[in-house]
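Trainee: I'll drop the sequence and a predicted model, then ask my questions.
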Amino acid sequence: MFLAKIYVTYKPSILDPQGEVIKSALHRLDYTDVNSVMQGKYFEIKLEAKDQRTAAKEIEEFSDELLINVNMETFTYKLSEISSVEE
């Protein structure tokens, strides 16, 4: 069994409106040293696959198909093998 930790963010060329709002709020709270804020989505998905390569392929496929807007967002992930006892 594998655990995928998937991080979704806007592509660098896309304005992150929520990140900008958060940055402005931090500046109003006198955290003026904050340069930028990137807001995103986070998923933890457990999957059973025969090996790590197969799990990675599935993650890449379903992330592109369902979890992200391919025009505006990108993703990275960390994949680790877990025992079924950790459920």
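Mentor: Structure received.
Trainee: every contact and neighbour count from this point should use C-alpha atoms.
Mentor: Fine.
Trainee: how about the helices in the protein?
Mentor: Assigned by DSSP state H, the helices in the chain fall at 17-28, 52-62.
Trainee: closest to residue 76 out of those?
Mentor: helix 52-62 (9.1 Å; Cα to Cα).
Trainee: second one coming, line it up with the first:
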Amino acid sequence: MARVVVDVMLKPEILDPQGQAVQRALPRLGFQGISDVRQGKRFELEVDGPVDEAALARIHDLAESFLANTVIEDFTIRVEEVAEAAK
């Protein structure tokens, strides 16, 4: 079994009010030197069998059609190492 991670983030040109709220709160909480915060979503998919090009293509289709709103969001897909997936 392998883990595939899909990270979904608002496109840079899209306003991120949740990220802005976090960024404004950081100085009050004692965190200095952070100039921008963007909030996104992370999906961890446990995949039965090998993560080959066909499996990644299916996951890409899943991300594009269901996990992300591609009008306002971008996504990245990566395979985590087996040692990380075992944790």
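Mentor: On my side now, so go ahead. As the structure is a computational prediction, the values presented were derived from the model and not from experiment.
Trainee: hmm, back to that, generate a markdown table for the helices of structure 1, with distance to residue 82 of structure 1 and mean neighbour count as supplementary columns.
Mentor: Shown next, in a markdown table, are the helices of structure 1 (distance: least, Cα to Cα, whole Å; neighbours: other Cα atoms under 10 Å):
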| stretch | distance to residue 82 of structure 1 | mean neighbour count |
| --- | --- | --- |
| helix 17-28 | 33 | 14 |
| helix 52-62 | 11 | 14 |
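Trainee: so for residue 23 of structure 1, what's the nearest residue that isn't a sequence neighbour?
Mentor: The shortest distance from residue 23 of structure 1 to any non-neighbouring residue, by Cα to Cα, 6 or more residues apart in numbering, is to residue 37 (5.8 Å).
Trainee: how near is residue 44 of structure 2 to residue 63 of structure 2?
Mentor: 12 Å (Cα to Cα, to the nearest Å).
Trainee: so the two - more neighbours on which side?
Mentor: With neighbours defined as other Cα atoms under 10 Å, residue 44 of structure 2 and residue 63 compare such that residue 63 has more, 21 against 15.
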